[in-house]
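Q: return a 3D structure for these sequence lines:
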Amino acid sequence: MVHLDVLIVGAGLSGIGAAYRLQTQAPSHSYAVLEARTDLGGTWDLFRYPGIRSDSDMFTLGFPFHPWKAAKAIADGPSILEYLHETAATYGIDKHIRFGRRVVRASWSSEDALWTVETSQETYTCSFLYVCSGYYNYDSGYVVDFPGLQDFQGKVVHPQHWPDDLDYNGQRVVVIGSGATAVTLVPAMAPTAAHVTMLQRSPSYVASRPARDAFSDRLRAILPERLAHHVIRGKNVAFSSAVYGAFRRWPAHAAWLLNTTVAKQLPASIPADPHFTPRYKPWDQRLCLVPDADLFEALKDGSASVVTDEIDTFTPDGIRLRSGEELPADLVVTATGLQMVALGNIELTVDGRAVDPHDTFVYKGMMLSGVPNLAWCIGYTNNSWTLRSDLTSQYVCRLLNHLDATGARICVPEIDPAEYDAPPRPVVDLSSGYIRRAASILPRQGSYGPWRLRQNYPRDLFTLRYSRIDDGTMRFSPAAEPVS
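A: I've put the predicted structure just below:
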């Protein structure tokens, strides 16, 4: 059995960032990264559908310690994967990754102050377990059992399982969905397909922005690389935080602005209402990004179209809608969403007691109430994932160093139900379908204090970097003290 001070689960953006922070801010701790797949990259290695790209700018989605150097601020998936490989190799992180190790279960012993972590290959022990596998199910996306699907004579593909040899050249394609995946696929497939139709039951808010940031290009031309990176990163964080705050405070004005902007980019044949006028408030769900207005250009030149309706049934030659309209199709792409999991679907026990993540509250957006020496790395929904994940990793390093300095071996956040009577909320506070479907399995958050996961980077920056570790909520102890 192999022992490490820290085990990191997942070798994607979060896991690579966590490894760097451990090496530099808690260097006395040995670690390994356990990755279920055969390569690093996480999401960026998993998804291979046409047009796959970031929906955040790379100056904030990229690592603050390893500046993004490519020209495009909104980058394609292969470029991001290459960047992750380069980062891991540059800092020697790749030597710590153990591939093909899917973590199945983890058992905590207070007597030993250790986690026993079972993988598909071998068993480890560690003093601290850091789960950086995100919250998406990598094995399967969300699949809808559409009526008549078995009668369809064409191909049906889910974006999460895109075949390498799929040829859609000259074919009639229907993409079912209106989220980020759909608005990415439609313009990417349109140039070679005969025609691409985006079929949506209800629209999403969509915003266009240039793939290249002209201001950032000018700064990088005159400033040293690292200085330019920090200035651009700060500017982008400030802008996105201000826009999010304004949109949440004045949702009616935000909706008007988004709808008006989209209407100006659409051809006269496609009205903004109903095709781009959502039923929800801006940022009740994530905003879909359209780089260089590529979706609108495809709609203008006629290579793509949008239909807002509901599916009645699949037919041998396509899809019949509730309105009676028939959409002919050779290929249907079901961009119907993702499935979420809590803590990588790892089976957790604490001193022999099974832990249901839904019964826990999230402390400072990363630790679970009543679960010792474990952190879960999740990012922002209103900003780049890495902004939050990097703060979490730095806090974990502070926590590990505090344990060493005080001689404690166990840290566990404890919530007192008698004192904390605020109603629980989902840890991911959006109304998107994939989040509503996972509400019964995800940990919860409170309404205030360290139990609230805020979507506020400036506030988190101060709290996670400079606030007291021993704050009265986190309980510290030596070993041999069972967790209640």
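Q: every contact and neighbour count from this point should use C-alpha atoms.
A: OK.
Q: quick check: residue 14 touching residue 389?
A: Yes - under the criterion of CA atoms under 8 Å, residue 14 makes contact with residue 389 at 6.0 Å.
Q: please give the structure of this sequence too, so both can be compared:
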Amino acid sequence: MSSVPSPAAPEHLDVVVVGAGISGIGAARYLTTELPQRSFAVLEARGTSGGTWDLFTYPGIRSDSDLHTFGYEFKPWRDRQSIADAPRILDYLRETVTENGLDAHIRFHRKVVGVSWSSAEARWTVDVEHTDTGERSTLTAGWVFVAGGYYRYDEGFTPHFEGRERFRGTVVHPQHWPADLDFSGQRVVVIGSGATAVTLVPAMAATAERVTMLQRTPSYVLPVPREDKVAALLRRWFGDERGYALTRRKNIAQQRAIYRFCRKHPQAARKLIRRINTRLLPEGFAVDEHFNPPYDPWDQRLCAVPDGDLFRAIREGRADVVTDRIVTFTEDGVLLESGRELPADVVVTATGLNVQAFGGLRPVVDGREVDLRETVAYKGVMLSGVPNLAFAIGYTNSSWTLKIGLLCEHFTRLLRHMDEHGYDTCTPEPSDPDMPTRPFLDFAAGYVQRAVDVLPRQGNRVPWLTPMDYADDVRLLRADSVVDPELSFSSARARAAVAA
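A: Down below sits the predicted model:
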């Protein structure tokens, strides 16, 4: 009598990294160099690496942080541009992949759609959708490292606009920019005042008939040099490696100093920014109407414009700014509360992102779905009550990657500690279940406020705080031990023996 073969066991990996963007590539590099004995794979839903820098293709897309801090600590940024455009950043990321042999670890068209933890087996079951074929597969992992950032890749935020269906022109969201959109000689209205809007306006103004930035509320906008001359000198004097390290240290200190000055002396910072804006705008320009926000500097992120390109476009008459509210779209443009109608052939809704924690994943622990709203972030890298799951969220007030590097270091040190002591499970748990909490991202930006009720929380003390300060994180994630009284370590084998 023939026996029926049992189905093959799913592939098992020590770590599954979700996402091959800047955070996932960084995590893969640290795993490769710090824990070469560990097996891991990077699962990427799209067909290419690079994350944001491959997804977004709108005109002028660039970083709003300098690449000496936005780049990885382990890989010098050698390009002359400090505020760099997307193709240069993408080249840098893909060089990182190649130089560190990460290509073999990245699996494209693999979207993680479910993760379920078993305490008895001390492993995650990871459900994967093959986005190119529609097939489903399963693998298991000791750890899941979620590196997909905090916004939805498939959908940007666009509020309801009355009468939009009547508009005879083209409406486009920057997150889904049509490759064949020709706006040369066209009248363009860009709705928004954030980083995307201030990038789009000068880039489109180069060929459009005229570009108008239509904003409901002004933002703080500061010119920054596209090229860092000090960085060039340091590289010339000290070479790539040491010159990069010195520039990085300089720029970290500069970012922290500007942020602290703005928070400690908001009125002085407001006056200084206004003075800079006035100097760069045409004489008689309504600075207070269009560049004087009702909130203090760094209540929301400051917008950086390389070499003042937005102000230059306004001075040259190729762009303008209107601060008003939309009543309705018309056949030929946008009607405002003031009664003014802005004519347009193309309207760009640069109205922001949809925040989505963990790429939409809802972890399941021992059969119970985790409600993220009821969890508290541990050191900004794990969740209370959720074993062996780490996530990567960078800074909102500085370069994203500064924090990613620190938490990847901490993550690999944590895994090494578990290896050395025979642990297979670690779970953060607050010693005080009634600890006061506050929003995980304590930031006034609209895209954060729209999602604050669906995100994890943070506590009121270390290690349950989520610092937005690099020096604090150096102490918490690099200098401090991975051993903590509120992080429990255990072994499934030992638990089974006790139960027996």
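Q: related to what we said a few turns ago, any common contacting residues for residue 14 and residue 389 of structure 1?
A: Common neighbours of residue 14 of structure 1 and residue 389, counting by CA atoms under 8 Å, 6 or more residues apart in numbering, are residue 377.
Q: who's more crowded, those two?
A: More neighbours surround residue 14 than the other of residue 14 of structure 1 and residue 389, with 28 against 25 (other CA atoms under 10 Å).
Q: element containing the residue opposite that one in structure 2 once aligned, please.
A: Using TM-score structural alignment, the equivalent of residue 14 of structure 1 in structure 2 is residue 23. Counting by DSSP states H and E, the element that carries residue 23 of structure 2 is helix 22-34.
Q: mean deviation of that helix from structure 1?
A: Compared with structure 1 after fitting, helix 22-34 of structure 2 deviates on average by 0.7 Å (mean CA distance after the TM-score superposition for structure 1).
Q: buried ones in that helix, by neighbour count?
A: 22-32 (16 or more other CA atoms under 10 Å).
Q: out of the residues you listed, who's nearest residue 249 of structure 2?
A: When the buried residues of helix 22-34 of structure 2 are compared for distance to residue 249 of structure 2 (CA to CA), residue 26 wins out at 19.3 Å.
Q: quick one: contacts for that closest one?
A: Residue 26 of structure 2 sits next to 72, 404-405, 408 when contact means CA under 8 Å, 6+ apart.
Q: would JSON lines of the residues you listed with secondary structure be doable?
A: Below are the contacts of residue 26 of structure 2 laid out as JSON lines (DSSP: H, G, I helix; E, B strand; the rest coil):
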{"residue": "72", "secondary structure": "coil"}
{"residue": "404", "secondary structure": "helix"}
{"residue": "405", "secondary structure": "helix"}
{"residue": "408", "secondary structure": "helix"}
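Q: can you select the buried ones from the residues you listed in PyMOL?
A: To isolate the buried ones among the contacts of residue 26 of structure 2 in PyMOL, judged by 16+ other CA under 10 Å, type:
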select buried, resi 72+404+405+408
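Q: all helices in structure 1, in order from the N-terminus.
A: Secondary structure of structure 1, counting by DSSP state H: helices at 13-25, 43-46, 58-61, 77-90, 180-189, 214-222, 225-249, 251-265, 272-275, 294-301, 385-406, 433-437, 457-466.
Q: just put the ones you listed in a markdown table and tack on distance to residue 367 of structure 1.
A: Formatted as a markdown table, these follow (distance: least, CA to CA, whole Å):
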| stretch | distance to residue 367 of structure 1 |
| --- | --- |
| helix 13-25 | 15 |
| helix 43-46 | 23 |
| helix 58-61 | 23 |
| helix 77-90 | 26 |
| helix 180-189 | 29 |
| helix 214-222 | 36 |
| helix 225-249 | 24 |
| helix 251-265 | 32 |
| helix 272-275 | 41 |
| helix 294-301 | 40 |
| helix 385-406 | 10 |
| helix 433-437 | 20 |
| helix 457-466 | 13 |
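Q: tell me which of these lies nearest to residue 205 of structure 1.
A: In terms of CA to CA, the element of those nearest to residue 205 of structure 1 is helix 251-265, at 7.2 Å.
Q: the closest one against structure 2, how far on average?
A: Mean deviation for helix 251-265 of structure 1: 1.4 Å (mean CA distance after the TM-score superposition for structure 1).
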